[in-house]
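Engineer: One predicted model, sequence on top.
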Amino acid sequence: MNSSDPTLLGTVSAVTGASVSVRLVESLSSGLAIIAGHTYRVGQVGSFVRIPQGYQDLYGVVCEVGATAAPQHFERDVVETSRWMRVELAGEAIGARFERGLSQHPNIGDTVHIVTEGDLRRIYGGRGDDQVEIGHLASAENIAVRLSLDNLVTRHSAILGSTGSGKSTTVASLLRSIVKPGGSDRGSPAARILLLDIHGEYASALADVARVYSASPQTNELPLFVPYWALEAGELLDLLVGTLSDNHEIAFTDKIQELKEKRLALKPILGVDPSSLTVDTPIPFSLKQLWYELIDFETTTFTGAQRDVPALVAEGSADKLAPPRYQPHAIGSAGPYLNTAAKGIRRQLNLLRSRLLDRRYDFILHPGPWEPNLKGEIERDLPELLQGWLGHDRQITILDLSSVPSSVLVRLISSILRIVYEALFWSREKTEGGILRPLLVVMEEAHRYLGAGGDSAASDIVKRIAKEGRKYGVGAMLVSQRPAEVDETVLSQCGTLIALRLANPADRSRVKGALPDNLAGLMDLLPVLRTGEAIIAGEAARLPVRCRVTLPSEGYQPRSADPEVTEAWAKRRVAEGYDRMVASWRAQSTRAVANNTVIQRKPIKDSPDDQGGKV
């Protein structure tokens, strides 16, 4: 062993599985080492080490430093007079090729060395492969951190961190690194990323590389429409009328099936065989017509000897949601008589009518050119919808859901994901499908609709994407500030974890449990990470790494910064208009205005002789 080697840290003293106890050499007196003009921190938790094995090198991450890292069976005086490190082995390199996992283990007495910049180039590879540069090592600013784009998308990922830890900035920086605007390096001109923006933070940050759809569009934004008839019948009915008994559900689904058959008979639709039509086939039909025909059946009364003559007073209007009126039924045998075949769904039909009249649900129940008329005819079909979301000339699509009512948010997210996933699933053998042109779905505030043990429609479709999406080219990226509240099944499917600062013990415990590598000691750093600093482990990172994420340039950062309290409170107050506050509240729009129309009346002259005529 050459003690003059500047990269030497110590020797292997014990090996247990992938965990190695290292006894530091006595000559190591400083926490810094200068090698080939570069400064390296020595023995820091989260730093890398190299253990030579002849033609092969093993690489690991320092997870613990101090006397507690010593093997338990060592004598106390030996432990107290020595310095120790515990290293978790993560991969090996033969020549210039690095591979995760181990084919052999080190021996007692093998030397342990600092990982230099040359070693990291060997691990991460050059710029010509699938590596995406996202930042630099927290301990060495001159060493770039790169992730595998292939594994990041296909094996799913999660970005986790407490409020204020830099999640939104990390997401914006990561997406910008993937698409690389301006033509820098290779870039990804055909990238396809769908971002569900719950708080409206990303429109300004990614405006030059994204197309924005919003339920309440502003300048340079497009209206967001989600056609209700593209949903599965069960999911649609849950949105419209809530939970139904089996008999009541059959009443609705039979009528939906009937309306879809009528629409198909009116004009054939490409790809639809009438013999294989189901209630879940995405065929347009009118909700107004559905409501009208069902309420007509429920409220009909009859007269006549055979009780088969409808006692109709007024027809009503399906388009205006006006119900038909019948003579009220009479007690006894005189008639009119009730419809004994009625299903007893008046309450549910009243709720359906209420939903159709509620303007907050227009984006899904009255989807603009995708809203069918009473015959089921539409101006635009699903190809135009998917073309707008997935086929435009920019790499990112942002769906701004900040103005969507919280009561319908989970169902809306479920609807969007189901439409996209089903389309990519069934087109998997076509050039527009996910295999030949994959899709990355970024889900902000994932804990709001992926609760632990949840059985919501959103949770079901995300679980399906997490379990099956890799095979069909659909990748998921979860973003959450409360990983403890995210369903464990979904989180366990995330092959790459980007963990920012987490102070809550329950959140840290969930992250530790989901880690693909044995890095519990490294995760103990989570409470003390700086803003914008993350520990990255999993499929996309060739080695677990503590990374400082590159900040987006000024003007391209998400609208998630903390308010400047001191500066705001130190200013002199100006004139305030609380009518504007209430106007925004009532309009459910942050940009609503309250304008009072004031008409000023002034005297006018009809002629030179008339000096005082007034209007």
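Structural biologist: Yep, it's here. Residues are numbered from 1 along each chain as shown.
Engineer: From now on I want contacts and neighbour counts done on CA atoms only, so please keep to that.
Structural biologist: Will do.
Engineer: Just list the residues touching the most centrally placed residue in the chain, thanks.
Structural biologist: With distances taken as Cα atoms, centre = their mean, the residue of the chain nearest its centroid is residue 443 (0.4 Å). The contact partners of residue 443, by Cα atoms under 8 Å, 6 or more residues apart in numbering, come to 195, 196, 197, 476, 477, 478, 479.
Engineer: now, which of the residues you listed lie within strands?
Structural biologist: 195, 196, 197, 476, 477, 478, 479 (DSSP state E).
Engineer: residues near the third one, how many?
Structural biologist: So that's residue 197. Using other Cα atoms under 10 Å, residue 197 has 21 other residues around it.
Engineer: And residue 57, by the same measure?
Structural biologist: Residue 57 has 17 neighbours, counted by other Cα under 10 Å.
Engineer: Mind listing what's buried along the helix or strand harbouring it?
Structural biologist: Per DSSP states H and E: residue 57 is located in strand 56-65. The neighbour-count criterion (16 or more other Cα atoms under 10 Å) identifies 57, 58, 59, 60, 61, 62, 63, 64, 65 as the buried residues of strand 56-65.
Engineer: what comes into contact with the helix or strand following it?
Structural biologist: Using DSSP H and E, the helix or strand that follows strand 56-65 in sequence is helix 76-80. With Cα under 8 Å, 6+ apart as the test, helix 76-80 has contacts from 67, 70.
Engineer: next helix or strand past helix 76-80?
Structural biologist: In N-to-C order, the element after helix 76-80 by DSSP H and E is strand 84-94.
Engineer: so that next one versus strand 56-65, what angle?
Structural biologist: Going by axes from the mean of the first three to the mean of the last three Cα atoms, to 10 degrees, strand 84-94 is angled at 150 degrees with respect to strand 56-65.
Engineer: Return the set of buried residues in stretch 111-123.
Structural biologist: Applying 16+ other Cα under 10 Å to stretch 111-123 flags 111, 112, 113, 114, 115, 116, 117, 119, 120, 122, 123 as buried.
Engineer: Now go through those and say which are in helices.
Structural biologist: If you go by DSSP state H, the buried residues of stretch 111-123 have 117, 119, 120, 122, 123 in helices.
Engineer: any idea how far residue 251 is from residue 291?
Structural biologist: Residue 291 sits 11 Å away from residue 251 when distances are taken as Cα to Cα, to the nearest Å.
Engineer: Structure two is appended below for comparative analysis:
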Amino acid sequence: MNQNIQNLDEWFPRDAQGKPILTTPDQNYLGVVVGGSLSRGLQIRLERAQSVEDLAVGRYVVIHGEQKRFFCMLTDIELNTANIGIQNDPPDMSDPFLRDIYTGTVAYGIIHVALMLSIDEDNTPKPVKTIPAHFTRAYNATEKDVNDVFGHEDDIHFNVGVPLELEQTQINLDLRRLVERSVGVFGKSGTGKSFLTRVLLSGIISRGQAVNLIFDMHNDYGWQITSENGYHVKGLRQLFPANVSIITLDPESSRRRKASYDFEVKLPFSEIEPFDLEGLKSTMDLSDTMIDAAYTLRSVWDKKWISRLLEGRAEDLEYIQEHTNIPGGTMLALQRRLERFQRWEFLTNEPVEDSVQRIIHLLVDEEKSVVLEFGKYGNSLEAYMLVANYITRRIHEKYVEKVDKSLGDPSHEPPQLLIVIEEAHKFLDPRVASQTIFGVIARELRKYKVTLLVVDQRPSQIDEEVMSQIGTRVTALLDNERDIHAVLNGVSGAGGLREVLARLDTKQQAIIMGHAVPMPVVVRTRAYDEDFYKAILAGSPVRSNGDDARKSLGKGGKKRV
């Protein structure tokens, strides 16, 4: 009898007061792998103590195999039963005894995870080429797991936010890889695309990874603005006064906002080419016949073709009708459409200093980022597109010339240039993408050291070939199925990521995937606030504030995708 008591004491030890000593389960433990495949992802049966309500799509799961760790993203949550009949006659779960019997045995949870990376013993993340065995144990990712994948902040890597429910660590973008291919920032209206873009640009400027030419449609980037909650937020010029230059099409607007600008941009009619109008075909309702007429007028009247067309002298019109094949109705229709140019004060017939050369000097010689404010012209999509096409085409020509002359010598190459455009689908619509300079730049990748940062709320309207060339996609909430498909097209594991993307919060959450990150990641993006300014100016990495920052996923966090 005494022997039996001793055996019981070994199996069920007690403390000094005679109370049973309960072992504490691993709070990160989720369950075991019960099925799946490399292409479709894995199913993990949850252990009975794990509540499905504590889980959320977008979090990270690590499966500890025999030889490596598998880094996964939770993409779906499912309820299952061992006996289908229980669904027809559910037990009374208010009875604690029945609840303990059924939970985790007859009724249990299943989570679906997408395999993202494998990590060998040397802690080097690698593409996944195999899967773990049956009943391999799965855990919530820890701070160490995330750091092994995303590394630490340094001169190249920039903290863009924290993974969901793991706020003691951070997600670091590889800025060098970010700027060497085009970037897309997508999200429905009101999801904070401009603030997210400002965070990315701050990182690029602070780390000196590229100079930026920002076509600032609504004066969001250069100077101080007021956020939706009524707070003043700094512009890039105020954060980096020695590295950012503001120029403007509307000096009155800049003065009214007390924005310090370097010069006013003026574009002469004589420098506008028919090629500059091709990207405006849909917004200005220009037919192919009108574009052909513009090329003909340019060959006949040389650089004065727009001025003479707008003057509309009878003898000029008669000469064109007699000596060209332009129909009279076509020329009059083109004239009516170009008349709006006369209302834009930044266009002039007078000789002016070459604004494009001054911009090139700032970008290439002084290596400054340039913000072009549009002021009142930001409400005119035609003006925005004309100016962006005009300036970008000429800067691209200069970059091509400089790169070709450098003969591969990096010391003679111009600095990497990132061109930022809003309403990108208007420039990159499938009907015009092949005809605009922006379509050319997107397809060239990094050949001439010019890439794009496109900001848009309708990625489905961007040419599919151009979308395939966007290296890094930073996507906030999208609720249109076509837009979600466009963003995920060509991305490995897109089926699972679709559920994640459709369930992001409306503010300060995004999924980042592509060239600048080793795997897709859902982040709570950094706030663009005083703490951010201090960290950027100090050049130090930012840690998440809050005493309740959690060491691992799934420990009572309240943020949910």
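Structural biologist: That came in fine, so what should we check first? Computed from a predicted structure; not experimentally measured.
Engineer: How close are the two chains, by TM-score?
Structural biologist: In this superposition the chains share a TM-score of 0.70, using TM-score structural alignment, normalised by the length of the second structure; 461 aligned residues with a Cα RMSD of 4.1 Å.
Engineer: on that earlier part again, who wins for most neighbours among the contacts of residue 443 of the first structure?
Structural biologist: In terms of neighbours by other Cα under 10 Å, those top out with residue 476 at 27 neighbours.
Engineer: which residue in the second structure lines up with that residue?
Structural biologist: Under the alignment by TM-score structural alignment, residue 476 of the first structure pairs with residue 452 in the second structure.
Engineer: show me the contacts for its match.
Structural biologist: By Cα under 8 Å, 6+ apart, the contact list for residue 452 of the second structure reads 181, 182, 183, 418, 419, 420, 421, 438, 441, 442.
Engineer: how much does the strand holding residue 57 of the first structure stray from the second structure?
Structural biologist: For strand 56-65 of the first structure, the mean deviation from the second structure after alignment is 1.1 Å (mean Cα distance after the TM-score superposition for the first structure).
Engineer: Pull the residues that contact that strand.
Structural biologist: Strand 56-65 of the first structure has contacts (Cα under 8 Å, 6+ apart) with 43-52, 83-95, 102, 106, 519-522, 543-544.
Engineer: so that strand corresponds to what in the second structure?
Structural biologist: The aligned range for strand 56-65 of the first structure is 68-77, by TM-score structural alignment.
Engineer: from the middle of its chain, how far away would the matching stretch be?
Structural biologist: 23 Å (Cα atoms, centre = their mean, to the nearest Å).
Engineer: same deal with stretch 483-503 of the first structure?
Structural biologist: Distance, stretch centre to chain centre, for stretch 483-503 of the first structure: 13 Å (Cα atoms, centre = their mean).
Engineer: mind listing what's buried in it?
Structural biologist: Applying 16+ other Cα under 10 Å to stretch 483-503 of the first structure flags 483-488, 490-502 as buried.
Engineer: ok, residue 99 of the second structure to residue 80 of the second structure distance?
Structural biologist: 15 Å.
Engineer: Also residue 42 of the second structure?
Structural biologist: Going from residue 42 of the second structure to residue 80 of the second structure by Cα to Cα gives 15 Å.
Engineer: Looking at those two, which one has more neighbours?
Structural biologist: Neighbours were counted for residue 42 of the second structure and for residue 80 using other Cα under 10 Å; residue 42 has more, 22 against 14.
Engineer: Residue 112 is in contact with the more buried one, correct?
Structural biologist: Yes. Residue 42 of the second structure is in contact with residue 112 according to Cα atoms under 8 Å; the separation is 5.7 Å.
Engineer: can you list residues touching both of the two?
Structural biologist: With Cα under 8 Å, 6+ apart as the test, residue 42 of the second structure and residue 112 reach no residue in common.
Engineer: What is the end-to-end distance of stretch 321-332 of the second structure?
Structural biologist: One end of stretch 321-332 of the second structure to the other measures 11 Å (Cα to Cα).
Engineer: what comes up buried for that stretch?
Structural biologist: Result for stretch 321-332 of the second structure [16+ other Cα under 10 Å]: buried residues 326, 330, 331, 332.
Engineer: Turn these into a markdown table, columns for distance to residue 389 of the second structure and secondary structure.
Structural biologist: Formatted as a markdown table, these follow (distance: Cα to Cα, whole Å; DSSP: H, G, I helix; E, B strand; the rest coil):
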| residue | distance to residue 389 of the second structure | secondary structure |
| --- | --- | --- |
| 326 | 26 | coil |
| 330 | 24 | helix |
| 331 | 23 | helix |
| 332 | 24 | helix |
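Engineer: ok, those residues vs residue 354 of the second structure, which is closest?
Structural biologist: Lowest distance from residue 354 of the second structure to these (Cα to Cα) belongs to residue 331, with 29.5 Å.
Engineer: show me where the stretch 501-615 of the first structure has strands.
Structural biologist: For the stretch 501-615 of the first structure, the strands defined by DSSP state E, counting those that start in this stretch cover 533-538, 545-549.
Engineer: how about the ones you listed, which one is nearest residue 214 of the first structure?
Structural biologist: Using Cα to Cα, the strands of the stretch 501-615 of the first structure put strand 545-549 closest to residue 214 of the first structure, at 28.8 Å.
Engineer: now the closest one against strand 533-538, angle please.
Structural biologist: On the basis of the same axes, to 10 degrees, strand 545-549 of the first structure is oriented at 130 degrees to strand 533-538.
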